[in-house]
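Colleague: give the three-dimensional model of this entry:
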Amino acid sequence: MTSGITFDRLPELAAQFHLCFRSGHIYLEGQRMVLLHTGALGALRRELVDTLGLDRTRGVLTRMGYASGKRDAEMARELLPRASDEDLMNLGPQLHSLEGIAHVTPIRFDIDVAGGRYSGEFLWEDSFEAAVHLEAFGPYHDAVCWMQLGYATGYTTAIMGKSVIFREVDCRGKGDTNCRIVGKPVEDWGEEITEELQYFEPENVAEQLVALQDQVEHLRYSIDEQTNLGDMVGVSPAFRETGEIIRKAA
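Modeller: The predicted structure follows:
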């Protein structure tokens, strides 16, 4: 069944926000939340890019968004235990808007959880993530709403009970007017999403760093062995100075 998104539950969702000033807690439907400045999130993105590079940063933020979307889907099922597939999918964009991520406008979506069928297309207006990326790095050649893509993928995958992947086909971060995403099950994408799938797989950066360190040490020992003075032995200052010059030159 093809359906449109309504925002009739926004007042009900907003009523689930509870601010506890004494304890310093913010709750949404019993789930603890935090408020962060977008400037702080932009600084975090820059720090991650400087430390890990763009590609690994994309993976970290995509998986972070995925976990958030999955948790919101679980919350939606608790909030609407008897909801239809359409109602549950309606709730995701409303949560996205309520949490200040972006204003979501539906273009189309078709969902049948029992039949394993899904396709959707949504417009994101005023995406916070595109804004912080532009502020930190300027225009990029590719889409940059990595957390939001992870969120949409995590939310829809949890609702469907099967992997549904979204791609950002338009993005303000690369000069488009607004951001637009398209989603469908992994098997329906085929080889088109080979690159996207890697960002949902965690990388063990620590192991890679240890391996690189081992390679550097091995290379250092190899250079030392190749630059010794063989069987020559000398103790005079001139001999030792010449040997040192040879090693440095090598």
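
Colleague: hey, let's count contacts and neighbours off CA atoms from now on
Modeller: Noted.

Colleague: give the buried residues for the longest helix along the chain.
Modeller: Longest helix of the chain, by residue count under DSSP state H: helix 54-79. Using 16 or more other C-alpha atoms under 10 Å as the test for burial, helix 54-79 gives 56-73, 75-77.

Colleague: one more: stretch 216-227?
Modeller: So for stretch 216-227, counting by 16+ other C-alpha under 10 Å, buried means T227.

Colleague: distance from that stretch to the middle of the chain?
Modeller: 39 Å (C-alpha atoms, centre = their mean, to the nearest Å).

Colleague: before we move on, what about stretch 56-63?
Modeller: With C-alpha atoms, centre = their mean, you get 4 Å for stretch 56-63.

Colleague: residues making contact with that stretch?
Modeller: Contacting residues not belonging to stretch 56-63 are listed as 45, 48-49, 146-151, 198-202 [C-alpha atoms under 8 Å, 6 or more residues apart in numbering].

Colleague: give me the buried entries from the residues you listed.
Modeller: Of the contacts of stretch 56-63, these count as buried by 16+ other C-alpha under 10 Å: R45, L48, W146, M147, Q148, L149, G150, Y151, Y199, F200.

Colleague: where helices are concerned, which of the contacts of stretch 56-63 count?
Modeller: R45, L48, V49, W146, M147, Q148, L149, G150, Y151.

Colleague: and this one, please, so the two structures can be compared:
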Amino acid sequence: MEVTVHDKSITNEQKNEKRTITSPATSLGILRKQLAAHIGIERIGGFLFQYGWEMGVAGGKKSENSDKTLEELVIEGPLLHIKSGQITGIDHTCDITYNQDGEFSTLFGRGEWIGSYEVEQHLRFIGESDKPICHTLSGYASGFMSTVFDKPLLAKELTCIGAGDEQCKWVIKPQEEWEEDVEHDVEILNKTPIVKELEATYDNLVDQKQIVTKLSDFQKQLTKEVVNGQGLQTLANIAFTTIGLPVIIEGLNFEKLSSAGLSDEELKFIKSDTVDQIHYLKKQNEYPQSFREKTFHMNAYQRVVVPVLVQQEVLGYCSFIIHDVKKSNHEEIYLFLDHLSNATALILLKEKVAFESFERMKGNFLDQILDGKMEAAELLNKGRYVEIDFKQPYRLIVLDYKDEHTTLEEEFLYEEHALEATFKYFSKANIQVLAGHRKGKLVILLIESNHINPIIKEFYDYMTDKFKNHRLKIGVSNSQTGIEKAKETYEEAIIALRLAIRKQIVHFKDLGIVGILINSNNIEGIHTIAEQELKELYHMVDNKSDELFETLYFFLMNGGNLKNTSIDLSLSMSGLRHRIQKIEELLDKDLRDPDVANHLLLILKALIVLKKIDLR
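Modeller: Have a look, this model is predicted:
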């Protein structure tokens, strides 16, 4: 079969008339589905609105060429809408207002679209939405009415069957009136064409690629210098050269570790400014004790800060100083600061590990000293390697804590933290010490100085604040000369620690005759005297023996004062009197006799040191 198609010329009248292409609703549903797949469900609204708008404008221009009034055109618009097949029916009411001179002023329309093809196709190809989806219908109504009235009018769908509502209800009014309604979005009329958006997206991707490349190169430079053993100043110089902003790397108290791009005067001013700002924020309860990132807004500049984290502990801060805020992108600055902070953390971690390794080596050396198996000459010789002159007078400090741990792992963790805190304290105080653990206690060899007692007190306060859940006690030896006597000096600190019952810090020199007695190793003699003087109380093995020893000790320590003893023991006065009477009966002694009291107190202290009784 032969089919012939003859080309026919188009008349001038046909040329002036825009062509109309009809297509089934299903094809528009497929188009909708593809748009959602390629540009995203959130973006198809603007695209379809513009599509409907153009159709509405075309219909409006065609209608406005007629002799019909505005009221008649308002009626014709919905009829054209139905004729296009987009809806099957409409319920429409429109109020038009004119000025005194008869010119159009404003309009308010509302109604319901019946049989929306968009609802049908959206539910078929995409599914139910969480917001109205009749975008082409809104666009058509907006375009038609804006063209007819020569004024930007915007139709907005308020409820939609496609979003689970019972009806597709809409409202149309001037665009500026929508702008006053914060509940509705009017940007849809001003949507950037997709091609333009793609161009902008491409430009943005190019910019992002440049930033990522720059950030990657920055990280490589930092890593290379860290691997090569360079210090913090090198990192600061690289950051300043790369970013072009002044940089500061500081310690935990904002003391400068390194900087670039700032004079000493500027650094001094910035530190003062920052400290004042922090004090102010603390007063306002707005300053975070630990923060991931923060921007301090000063009068003439901004300071962008990121902490340096090592093993989940803040060891310092990295900052960029911004003078021209408008030209700076804080998000990018934070990215570069994060990399600088990580590189700084590696250097500080390296220094921390080296420092702690050295301190632990010194702790092992302390163990050897306390074992007493090395000659004095060898000790003096090795002392040079740990930077301590053993020819100087020294003291030994033993720190113990009330064991609140439930597992060996928790106890080990505490010991590690306690040792680390000790290193930090004495390093910051610029005091050379040997420190380590021995028999579950922290032992410190400290070179004697004129301010030894305040130093020990400050160290106790520091540790107490650091470990609030522990009851710490310290025993301090006498000052000693000759490192070969360290073992005996350690025993003095242990004896003092055992008598730290009412005080947190006890010096061996304050023990008087008790210290001398125990230090003379007269252990057998002490037990013999205790057995003779304490009689049945010494041999009691039931649970009441401890409370009777405790009652006797505090009664004698308080000089026989019942009120103070009652407070120390948290015991009623009648209960205390009953115990005192029982003790006097067991000992067959008058506890208010000064000679008897002093004699018994000396024996009790000796037993405490020998761990015969434990009152802590």
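
Colleague: sorry, back to before: could you export the contacts of stretch 56-63 of structure 1 as CSV, including distance to G116 of structure 1?
Modeller: Formatted as CSV, the contacts of stretch 56-63 of structure 1 follow (distance: C-alpha to C-alpha, whole Å):
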residue, distance to G116 of structure 1
R45, 35
L48, 37
V49, 37
W146, 25
M147, 25
Q148, 23
L149, 21
G150, 20
Y151, 20
Q198, 23
Y199, 24
F200, 21
E201, 23
P202, 26
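
Colleague: quick one: which of those is nearest V132 of structure 1?
Modeller: Closest to V132 of structure 1 out of the contacts of stretch 56-63 of structure 1 is R45 (8.4 Å), distances taken as C-alpha to C-alpha.

Colleague: map that closest one across to structure 2 for me.
Modeller: In structure 2, the residue matched to R45 of structure 1 (TM-score structural alignment) is R32.

Colleague: run a quick neighbour tally on P185 of structure 1.
Modeller: Using other C-alpha atoms under 10 Å, P185 of structure 1 has 20 neighbouring residues.

Colleague: now it. Nearest residue, chain neighbours left out?
Modeller: Leaving aside its chain neighbours, P185 of structure 1 sits nearest to V164 (4.1 Å; criterion: C-alpha to C-alpha, 6 or more residues apart in numbering).

Colleague: what's the answer for G39 of structure 1, then?
Modeller: V132 (7.1 Å).

Colleague: spell out which helix or strand contains the one you found, please.
Modeller: helix 128-137 (DSSP states H and E).

Colleague: spatially central residue in structure 1, please.
Modeller: Centroid-nearest residue in structure 1, with C-alpha atoms, centre = their mean: T62, separated by 1.6 Å.

Colleague: alignment lookup: it to structure 2.
Modeller: Checking with TM-score structural alignment, T62 of structure 1 has F49 as its match.

Colleague: need the contact list for the nearest residue to that match once chain neighbours are set aside.
Modeller: Leaving out its chain neighbours, the residue that sits closest to F49 of structure 2 by C-alpha to C-alpha, 6+ apart is G139, at 4.4 Å. Listed by C-alpha under 8 Å, 6+ apart, the contact set of G139 of structure 2 reads L48, F49, Q50, Y51, G52, W53, E54, G56, A155.

Colleague: go again using 10 Å as the cut-off
Modeller: 45-57, 145, 154-156, 188-189 (C-alpha atoms under 10 Å, 6 or more residues apart in numbering).

Colleague: map it onto structure 1.
Modeller: So G139 of structure 2 corresponds to G150, using TM-score structural alignment.

Colleague: would you map the strands across structure 1?
Modeller: For structure 1, the strands defined by DSSP state E cover 17-20, 25-28, 31-33, 103-112, 117-125, 164-170, 179-185.

Colleague: let's have these in JSON lines, adding distance to V216 of structure 1.
Modeller: Converted to JSON lines, the strands of structure 1 look like this (distance: least, C-alpha to C-alpha, whole Å):
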{"stretch": "strand 17-20", "distance to V216 of structure 1": "52"}
{"stretch": "strand 25-28", "distance to V216 of structure 1": "48"}
{"stretch": "strand 31-33", "distance to V216 of structure 1": "44"}
{"stretch": "strand 103-112", "distance to V216 of structure 1": "49"}
{"stretch": "strand 117-125", "distance to V216 of structure 1": "46"}
{"stretch": "strand 164-170", "distance to V216 of structure 1": "38"}
{"stretch": "strand 179-185", "distance to V216 of structure 1": "43"}
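
Colleague: between the ones you listed, which gets nearest to A238 of structure 1?
Modeller: Going by C-alpha to C-alpha, the one of the strands of structure 1 nearest A238 of structure 1 is strand 164-170, 66.8 Å.

Colleague: quick check: that closest one compared with structure 2, mean distance?
Modeller: With mean C-alpha distance after the TM-score superposition for structure 1, strand 164-170 of structure 1 departs from structure 2 by a mean of 1.2 Å once superposed.

Colleague: onto which residues of structure 2 does that strand map?
Modeller: So strand 164-170 of structure 1 is aligned with residues 153-159, judged by TM-score structural alignment.

Colleague: ranges for the strands of the stretch 251-400 of structure 2?
Modeller: Per DSSP state E, counting those that start in this stretch, the stretch 251-400 of structure 2 carries strands over the ranges 256-260, 294-297, 302-310, 313-322, 394-401.

Colleague: in CSV: these, plus mean neighbour count and distance to E266 of structure 2.
Modeller: Shown next, in CSV, are the strands of the stretch 251-400 of structure 2 (neighbours: other C-alpha atoms under 10 Å; distance: least, C-alpha to C-alpha, whole Å):
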stretch, mean neighbour count, distance to E266 of structure 2
strand 256-260, 19, 11
strand 294-297, 14, 16
strand 302-310, 22, 13
strand 313-322, 22, 11
strand 394-401, 23, 44
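
Colleague: out of those, nearest to E17 of structure 2?
Modeller: Closest among the strands of the stretch 251-400 of structure 2, using C-alpha to C-alpha: strand 313-322, at 61.6 Å.
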